[in-house]
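sequence first, then the predicted structure, then my questions.
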Amino acid sequence: MKNARDNQLSDRRTASADAKSALLKAYRAAQATAAPARAERQAERALVAAAREERRAERERVKTEEQARIAAEEAALQAEAQAAALAETHARESAEKARVARVIEDEAERKAARDLRYANRKARRA
């Protein structure tokens, strides 16, 4: 026979309550013994999280510095390009002005030669 005693409802209830209280006592005892280890693990996790945050902040700082350096280089290159374009424009304008001046001088020389020929022809007729 499994259980010789007659199990009444009240007996089963008390047995269940005793089992639950034993489980609760075991759980509380396990929690009390695990508390220092848990606190230690939490402290470790906090240190790891702080180190991770520090590394992330360092990466952000390096990234920001790199972006600033690249922006400065781009600004310098753009300034150089603008200066070169401006110099090229000035050179082109001065070359155009010099060409126009030569054309005007050549035209003036041709006119002077034509006027001289005209004056010589008038002088021969007179």
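Noted; the coordinates are in hand. Residues are numbered from 1 along each chain as shown.

going forward, measure contacts between C-alpha atoms and count neighbours the same way
OK.

now do the helices in the protein.
9-125 (DSSP state H).

so what's the residue count around residue 22?
Residue 22 has 12 neighbours, counted by other CA atoms under 10 Å.

got it, and residue 72?
Residue 72, neighbours per other CA under 10 Å, totals 12.

for it, give its distance to residue 63.
14 Å (CA to CA, to the nearest Å).

residue 79 now?
24 Å.

same check on residue 118?
81 Å.

repeat that for residue 88.
Residue 88 is 37 Å from residue 63, by CA to CA.

contacts only, for the residue nearest to the spatial centre of the chain.
In the chain, the centroid-proximal residue (CA atoms, centre = their mean) is residue 67; its distance is 5.6 Å. Residues near residue 67 by CA atoms under 8 Å, 6 or more residues apart in numbering: none.

let's bring in a second one:
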Amino acid sequence: MIMYREKDIFERRNAANEAKKALLDRFKARPAEDDPAVLARKAERQAIIEAREKREAEREKLRQERLAREAVERAEREAAEEAARLAAEEAAQAEARAREAEENERIARVLADEAERKAKRDARYAARKARSGRH
């Protein structure tokens, strides 16, 4: 049977010191800045960064082109809609003018017919007066 034994303060302190020493050794074992492997990794990272920036610039260029194309299409569509609306308004105005001219013509005919009937009626009335005045 395994017995659990609690570590005392000295063992904990020694373990902490050993961990610090291992960390320091690992830091000291790190290659210098002028080491070829470090320089190669640095160059590789720089190439990756430049490639990423190039891709982002290309994506931004494509996005700007797409936005410009959409703006042109939207402007063309709005212009076509405006032209269609103006044509519809013009057609409606022309139709209204035609209806108004037709209505005016009808009213003129009615007034002319009324005037003609009135003239005939007045002529009959005058003829009747003339006949009755002669008797």
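Arrived safely, thanks for sending. Nothing here was measured: the structure is a model prediction, and the numbers come from that model.

on that earlier part again, the residue nearest to the centre of structure 1 pairs with which position in structure 2?
Here residue 67 of structure 1 is matched to residue 74 in structure 2, going by TM-score structural alignment.

residue 88 of structure 1: neighbour count?
Neighbours of residue 88 of structure 1 (other CA under 10 Å): 12.

aligned to it, what sits in structure 2?
Using TM-score structural alignment, residue 88 of structure 1 pairs with residue 95 in structure 2.

quick one: map residue 76 of structure 1 onto structure 2.
By TM-score structural alignment, residue 76 of structure 1 lines up with residue 83.

what's the burial count for its match?
Neighbours of residue 83 of structure 2 (other CA under 10 Å): 12.

from residue 40 of structure 2, how far out is it?
Applying CA to CA, the value for residue 83 of structure 2 to residue 40 of structure 2 is 64 Å.

can you check residue 14 of structure 2 too?
From residue 14 of structure 2 to residue 40 of structure 2 the distance is 39 Å (CA to CA).

just give me the match in structure 2 for residue 20 of structure 1.
Per TM-score structural alignment, residue 20 of structure 1 is aligned with residue 27.

same thing with residue 51 of structure 1?
Counting by TM-score structural alignment, the partner of residue 51 of structure 1 is residue 58.

again with residue 118 of structure 1
Counting by TM-score structural alignment, the partner of residue 118 of structure 1 is residue 125.

ok, back up a step: now do the contacts for the match of residue 88 of structure 1.
Neighbour list for residue 95 of structure 2: empty [criterion: CA under 8 Å, 6+ apart].

ok, the match of residue 76 of structure 1 to residue 69 of structure 2 distance?
21 Å.
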